[in-house]
Each structure stands twice: as C-alpha cells, then as structure tokens.
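Novice: here are the coordinates; sequence isn't available:
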C-alpha cells in the first residue's frame, strides 16, 4: 500500500472529512474527532511524490506557474476523492476531500499563460506559438531542490564565495576569485526552474520577464548548522539556458577590521546627513561593506535606519539603532517606490542597495538634501566615474542643476575593488576614498571631474586616498601581486609611478 493510500485510510479510522498535506508539517485532518496526526513532518520529496502520483505533468506545470489545480482520485479501498493543490508561501498545499468532481464539458488541457509562466523570456511573445515557446520545460515543484542540497552544504563548508549552477553544465564553486567545476548533478533547465520557482512572487516574475534576471534571498537549513544559512541568489537567462548564482551570507555581519577595510571608513557614517556612494565593479564587496557600516551605526547611534535591499542579505539584530529592512520585490515594488515611502517614515539613515535608474537617483539626492544620511552603491570604477554616472543618468537639460545638487549633497565616494591575495589565500580589498570639501564640490558643480583624482592625492589630511595609492601599498606589503594590482586600475601609469617612486603625470587644469 502506498503512503498516500495509508493516509487516506486514516480518514475512515478517524471519521474525518479530509486530509491536508504540506512539506515541513505533519499531515492533518479536516473535521472528525481529531485534527492532528502523531507523525513526523512530511519532507519535500514525499510531497513531490504525492504530486506526481495525483496530478498530470500539465497540472504540475500549472502549479509551478503559481496556479491552483484540482483532480479526482479513486482509492481502491475508500472510493472517490477530490484533490486540490495550490502554491502557498513557497510550498504546495494539498487538500484531499471525499467526493467527486462535477462533470464538465471536455476541453483541451490548459497550458501556463505567458504572463504567469515562471521563467518567461525577456522579450514579450507576439503570438500563441511564441507564448508557448517562452516558458521553460517545467518539472514538479521543487523537484530539483533535493539535488542542490549537497552542493549548498559543500559551498558553505568550503567557504566558497559563490555556487554557480547552469542548466546542462556541471556545478561550479568560486573561491578566492577562481571558478572550479566540481562533481555534482547536471541539472536540466526545467529542474533548475522548478527548484527556484516557489521562491518567486508576482513582482519578481514580472522583473524576470522584463530584464531576464532577478535577485532574491533564501534561508536554507543545512546539516550541522543550528540556524538556516542565508544565500543571495541571482537567476538569469543566458544563451542556451538558465543559470543560478548562490552566494552564502554568513550569519554574523563582519566588522570593517575583519574585512580588512581602512578605519577611515568610519568617518562616512559620522555624517549627520548627505549622500555616500560606494563604487566598484560587480562582486567587489560593496554590499558587504555597506552591511558592516550599518552594523557600526547599529552599535553606536540611537537612530532609525531603513534599508532597501535586493535581496536582504545580512540581518541586523536589535542594537542602539532601530533597523527596519525592506526587500525589493517582497516588501516594496522598486527602490524608487521604497525611497518615496521612506521620506514619510522618519528615518535618519537610508541604505539604498543600488542607484540604478534616474528616479531612484533623483529621490536619493532629495533625501540626502532633506536631512537624511543616504548610503548607496553605483557601478563605476572610480570617483570621477561615480559622479559622472549620477549626472549622466538624468536628462541632459537638467544636468547643470543635478551637478549643483550633487555638489551640495555628496559627502564621500568610496571606490572598492577585491583582488586575489598572494598565495591564493582569499581576496583583499583595495579602497579609494574621496571626501567632498569646498574644492571638490566646486569641481563637481563646474563639471571638472577629471581633477578629482588630483584632489584625492593632496587630500590625505582629510582622509582621502586614491585607489592607486591603496593598490601600491598592497603590492609593497606583499599582500597582492603587481599583476593583480595593474589589472584593477585604469590609471596604470599612476600606479607604475607609485611603485617606482617617480612622479606621475597629472591631468591638465581645466
């Protein structure tokens, strides 16, 4: 007798009306004399088996797409039952009740509509055939998840920076800047889609449809860990399939010292208000540095901190500060919507995960000018690049006003890169800091950003340091190689001059 038939048999014994099956919970009864069953919680694999036994592949595809389904099950011993299943908070809830489905006129089996398909292509389909092609092949909900567990555990055990899963390819662990293929299952596209689909809400599905990628957070229980381990997940469509990049987020927020960051960064959170930008390429540790600074504020200031993140990575325990964390796609639709609401929520400090669009940038500048300390990241390789990225994101007719507003609101630009340590012992941060004084503000206002590097060179007394000076110090101390330092800068001549103790040529004065 199957496990499902055994559970259905309990309906007769307990005189119950129905049965509820959810992964992570013991089976429970509807009506009758006793609602609870003294049984261990159902695991995901068991519930997946029930779904495969009860529902057709087309119905399971609808479930993965977020749609409820129902069917009729005929038990050899107990007769007919109506079975309904629906997605609920990342899991599937199955309800089995006595009775039969009412007869309906025959109709073709439904297929998931393109608007709710879990992994649509970035381009909207223009016909019914295009709509059918937009959805990936789907497996049962969570079918691929069990295959991922050993890989997640290995990534945490080996302290890997990332686990990369690409459909049709072996898994990859990334550590110390090196990506290495490891033994593990090669997932099909449908398995990878099915594994993650239950974690997506409507807003994230829409974003994936528009841009072809989405970020989310995941808490996963792993053997040997008392608490769930948090992962930052990025899912993206690529040529030939789907890829998921999972980054373990350690439970304790690291301090600036543990991250190897300069103590001078403490100055940026001593500001009462204004904008602080953290620049650097993808994967340069900007969000971890921001988390360390929020933790520092939480320890030292009695204030209200509001974070807008995509996704939430580190969780901040109660401290001197009141910290409220909101996740884009989960608690708020976009960074811009979250910022607009934040202006009415009495924060002292606002963390904006990324300034990626003109509306977010404009709102961040307004918040910084109206008495808030705003911390955010931007994709740029230098202080000059960060300033120009902000100005260039807004309409050309408004740029003169934007330069004036930025010159007034900006307090610091922190440029960060991560370099492989010599000997392959992890990654080392190199940090450049621009502090906005009267001279820097004038150059931003007048559009002479090519002179910012010179201001950083002569502003050591105010805590300024160029990225090239930081790189040169790392090379001299033997922490990184000369080649790695050269690869991290666009100002190779300046770095060469610092390493050879000769003066570098400077940009002409405007």
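Specialist: Right, received. Where do you want to start? Bear in mind the structure is a predicted one, so any value in this text is a computation, not a measurement. Numbers count the residues shown, from 1 in each chain.
Novice: CA only for contacts and neighbour counts going forward, please
Specialist: Fine.
Novice: any idea which helix or strand comes after the helix or strand containing residue 129?
Specialist: Here residue 129, judged by DSSP states H and E, is contained in helix 128-134. Going down the chain from helix 128-134, the next helix or strand is helix 145-157, by DSSP H and E.
Novice: other SSEs contacting that next one?
Specialist: The contact analysis (3 or more C-alpha pairs under 8 Å, 6 or more residues apart in numbering; DSSP states H and E) places helix 145-157 against strand 162-166, helix 189-197.
Novice: Select, out of those, the one closest to residue 377.
Specialist: Checking the helices and strands packed on helix 145-157 against residue 377 by C-alpha to C-alpha gives strand 162-166 as the closest, at 20.5 Å.
Novice: That closest one: what's the following helix or strand?
Specialist: strand 172-175.
Novice: so what does that next one touch, helix or strand wise?
Specialist: Strand 172-175 packs on strand 162-166, strand 178-181, going by 3+ C-alpha pairs under 8 Å, 6+ apart.
Novice: tell me the most buried of those?
Specialist: Among the helices and strands packed on strand 172-175, strand 162-166 has the highest mean neighbour count (mean count of other C-alpha atoms under 10 Å), at a mean of 24.
Novice: and that one with helix 145-157, angle?
Specialist: 150 degrees (axes from the mean of the first three to the mean of the last three C-alpha atoms, to 10 degrees).
Novice: what's strand 162-166 packed up against?
Specialist: Looks like strand 162-166 contacts helix 145-157, strand 172-175, strand 241-249 (3+ C-alpha pairs under 8 Å, 6+ apart).
Novice: count of residues packed around residue 211?
Specialist: Residues near residue 211, counting by other C-alpha atoms under 10 Å, number 13.
Novice: now the one 4 residues further on
Specialist: Burial measure for residue 215: 22 neighbouring residues, criterion other C-alpha under 10 Å.
Novice: again, but for residue 468
Specialist: Neighbours of residue 468 using other C-alpha under 10 Å come to 28.
Novice: List the contacts of it.
Specialist: 432, 489, 491, 494-495, 498 (C-alpha atoms under 8 Å, 6 or more residues apart in numbering).
Novice: and the comparison structure, right after this:
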C-alpha cells in the first residue's frame, strides 16, 4: 500500500477500521484502488508491522501515538495512530528519503541568506500540510553544503534524515532519544550547537527557551500554524499574559531574523507549488514591529524587494503570470482576493474575462491556454 501511494505521489495514507484506505493526492482524498475495507484484525496486523511492543502498549493506554517508520530504498513515513468512533485509525505522511534543495523546490533565493545568519530566530509558518518541514529540510541541506556548523534538531518524530557533510548534524526524536521535548531543548544549549531546529513553537516555555538560545549566539528555527508573516509575531505574543507582552515584543523583535509564511497551491500540471510571504527583520521592519504597526509592516514587505521581502499576493500573482497556477486557484488561496484582483487589473488583465475565456485547469498566461 505504501509503495502504491508513493508511486501515485500521495502525501498521506489514511487507514481506518471499517473503511477502505484513502490516499491524499494533490490535496484531495482518493480511495485506494485494489484495497478492501480494513477489519479490526487487519488493523492489528498493521500495528504489529509498524509499532514496537512498547509502542503498542503506549497506544493502548494513551489512545494516540506519534512515531515514524522507514521503508529502505523507498520512503520514510511519519505515523499518527489514534482511536475513532469506528475503531482504530492511522495516518501516514510520506517523506522522501532525498532531502530536497532550495533550488530544486524553486524556493525564494533569500532563504539562502536567511539560513546563513549567525544567530537569531527564523520562523517558517503555514497551515498543516503546507510543506513547512520540507522547506526547513531544504534550508538545513543548504547549510550542510556551505557551512561548518553543529546543527541539533529536536523532532517529534524525525522526518528527513540529514547525513553530516560539511556540518555535524545531531537529530533527536522525542520519545526515542529524549523523553521530554523541553528537556531536550534546554539540554541542547549545553551541547555546543550553532543551529537548533525545534519544530513547533508550541507553548511559552518553548518560546522562552528559543529566545534565550537566539539571544546567546545560536540560530533557532521554529514553526507556527499562522497564514501570514506579521500574524506570527502576534501569535507568539498571545502565548503570554497581557502585562508580559510589551517585554516579550522587545525580545522577539530583537531576536527575529525572518518569517517565511507559505501555502501549497495546485498547479496546472496537477502538482503543487509553494507560494511564500517573506518578512526580513530589517531596522525599518523592526521599528514597525515594535510599534505593532502591522499596516506599515505589510507595506514595507511589498516594497522592499531588495531585501527579498514579499507579500503572499505578490507570490501568488507571479505564479499566475508564470503560467504555473490558474486564476481560480489563485483566488481560492489569496488572503485578500480583492487586492489580488487589483493587481491583475493593474497588469491589464480582466480577471472575470480571463476566467471565462480560458479553460478550467489552464492559466491565462500559458502558451496553450
């Protein structure tokens, strides 16, 4: 089943007692062919294949479990097991064994500059399934090819496996190499790191430790589930009490290197491509963030392309002009469809007319549209 999903370029496999397995392909749930409904007995066999005896005992006790499994020569899978109304269930996220590069993924060039900073906090944000882990993996790969540093990752679970090339890379999995995420994070500060990848900024303890690391000469990479760059700052602040927020705002603004917000959008080739909003913490941006002036911050992101900044709508607009995505898909994912329409009109494009004139699944800018 995993091989079938991999060959179909599925991102996830959904298995549930009483249901036929489904694959997520191009963001949509598709029933797996040549598969039958999963019985409790079959599901138990899957658990035996994937989990160790201690993990099966833990799943029975906690009713949910996160882990990972490796299929040599094929793929790694991030696995979440859980109980549901119909019975046991699991979701497998397929992760390529090959760590992608920034260039292969067509990510913005500014990411190479951002990951090369000696210290500070980098946030990669976006909803679940938007490719945050893949973007972080590509940034770590670039560092591994260009710098001589010690990189520590604390993951739950480990997704991409990074061999040490120019960098020494230490990957730790919660539950396997450490019992507590926050203990591993505190311990990392004593392990002579240059770069610490901590995954989700899940609570105030994580944020405080990450800021401490960023302020004491380390580069820290974290993720959030926000859809825009500036909202990420507000999300971090909301983890703290109102009376603590002014002091935390100063700490965050002093430590921040950049925020990369991203979404995945279906392309005209039936694949998916990333669109990115990028905030670089220049002196001018820092002043706006300190004042909480989100409007001026967004205006600076739109105008300061020299520093590599851009708004999400700028990135979406460029993908349409390149013929990568349709205008329909662009408007679905745009945070401000009216602003996107304005950009099309300013470029001399009648969005309503274009949508009517061009076939579904074609960009108005593609050669055969």
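Specialist: Structure received. Bear in mind the structure is a predicted one, so any value in this text is a computation, not a measurement.
Novice: Got a TM-score for the two of them?
Specialist: Superposed pair, TM-score by TM-score structural alignment, normalised by the length of the second structure: 0.87. Supporting alignment: 346 aligned residues with a C-alpha RMSD of 2.3 Å.
Novice: how about residue 494 of the first structure, what's its partner in the second structure?
Specialist: Under the alignment (TM-score structural alignment), residue 494 of the first structure maps onto residue 339 of the second structure.
Novice: Would you check how far apart the closest residue in space to that match that isn't next to it in sequence and residue 74 of the second structure are?
Specialist: Spatial nearest neighbour of residue 339 of the second structure, chain neighbours left out: residue 313 (7.6 Å); criterion: C-alpha to C-alpha, 6 or more residues apart in numbering. Distance from residue 313 of the second structure to residue 74 of the second structure, counting by C-alpha to C-alpha, to the nearest Å: 36 Å.
Novice: Kindly report the same for residue 103 of the second structure.
Specialist: With distances taken as C-alpha to C-alpha, residue 103 of the second structure is found 23 Å from residue 74 of the second structure.
Novice: When these two are compared, which one has more neighbours?
Specialist: Taking other C-alpha under 10 Å, residue 103 of the second structure and residue 74 do not tie; residue 74 has more neighbours (15 against 12).
Novice: Quote the end-to-end distance of stretch 189-204 of the first structure.
Specialist: First residue to last in stretch 189-204 of the first structure (C-alpha to C-alpha) measures 19 Å.
Novice: what do we get in the first structure for the residue nearest to residue 339 of the second structure?
Specialist: Looks like residue 313 of the second structure aligns to residue 468 there (TM-score structural alignment).
Novice: part of a strand, is that match?
Specialist: No - Residue 468 of the first structure is assigned helix when assessed by DSSP: H, G, I helix; E, B strand; the rest coil, not a strand.
Novice: so where do the strands sit in the stretch 151-300 of the second structure?
Specialist: 168-173, 195-200, 219-224, 256-266, 272-280 (DSSP state E, counting those that start in this stretch).
Novice: The first one maps to which residues in the first structure?
Specialist: The reference is to strand 168-173 of the second structure. Using TM-score structural alignment, strand 168-173 of the second structure lines up with residues 322-327 of the first structure.
Novice: Mean per-residue distance, the matching stretch versus the second structure.
Specialist: Mean deviation of stretch 322-327 of the first structure relative to the second structure after superposition (mean C-alpha distance after the TM-score superposition for the first structure): 0.3 Å.
Novice: what helix or strand is residue 83 of the second structure on?
Specialist: Assigned by DSSP H and E, residue 83 of the second structure falls within strand 75-84.
Novice: Quick check: buried residues in that strand?
Specialist: 75-83 (16 or more other C-alpha atoms under 10 Å).
Novice: Which residues does it contact?
Specialist: Everything outside strand 75-84 of the second structure that qualifies as a contact, by C-alpha under 8 Å, 6+ apart, is 6, 59, 63-70, 88-97, 157-160.
Novice: Then stretch 148-161 of the first structure?
Specialist: With C-alpha under 8 Å, 6+ apart as the criterion, stretch 148-161 of the first structure contacts 162-163, 173-176, 184, 222-223, 247-248.
Novice: Pull out the buried residues from it.
Specialist: Quick answer for stretch 148-161 of the first structure (16+ other C-alpha under 10 Å): 148, 151-153, 155-156, 160-161.
Novice: The residues you listed: which two are farthest apart?
Specialist: 148 and 161 (16.4 Å).
Novice: what do we get in the second structure for residue 385 of the first structure?
Specialist: That one, residue 385 of the first structure, aligns with residue 231 by TM-score structural alignment.
Novice: And that match, how close does it get to residue 280 of the second structure?
Specialist: 14 Å.
Novice: Of those two, which one has the most company?
Specialist: More crowded of residue 231 of the second structure and residue 280, by other C-alpha under 10 Å: residue 280, with 24 against 16.
Novice: Alignment lookup: that one to the first structure.
Specialist: In the first structure, residue 280 of the second structure lands on residue 435 (TM-score structural alignment).
Novice: Now its match. Nearest residue, chain neighbours left out?
Specialist: Nearest one to residue 435 of the first structure, counting by C-alpha to C-alpha, 6+ apart, is residue 412 at 4.6 Å.
Novice: Can you give me the buried ones in the match of strand 168-173 of the second structure?
Specialist: 322-323, 325-327.
Novice: Going by distance to residue 169 of the first structure, which of these wins?
Specialist: residue 327 (30.9 Å).
Novice: so how far is residue 332 of the first structure from the residue nearest to that closest one when sequence neighbours are not counted?
Specialist: Distances taken as C-alpha to C-alpha, 6+ apart put residue 309 closest to residue 327 of the first structure, at 5.0 Å, once the chain neighbours are dropped. Computed as C-alpha to C-alpha, the residue 309 of the first structure to residue 332 of the first structure distance reads 10 Å.
Novice: Give the intersection of the neighbour lists for these two.
Specialist: residue 326.
Novice: Tell me which of these two has more neighbours.
Specialist: residue 309 (25 against 17).
Novice: Show me what that one aligns to in the second structure.
Specialist: Per TM-score structural alignment, residue 309 of the first structure is aligned with residue 155.
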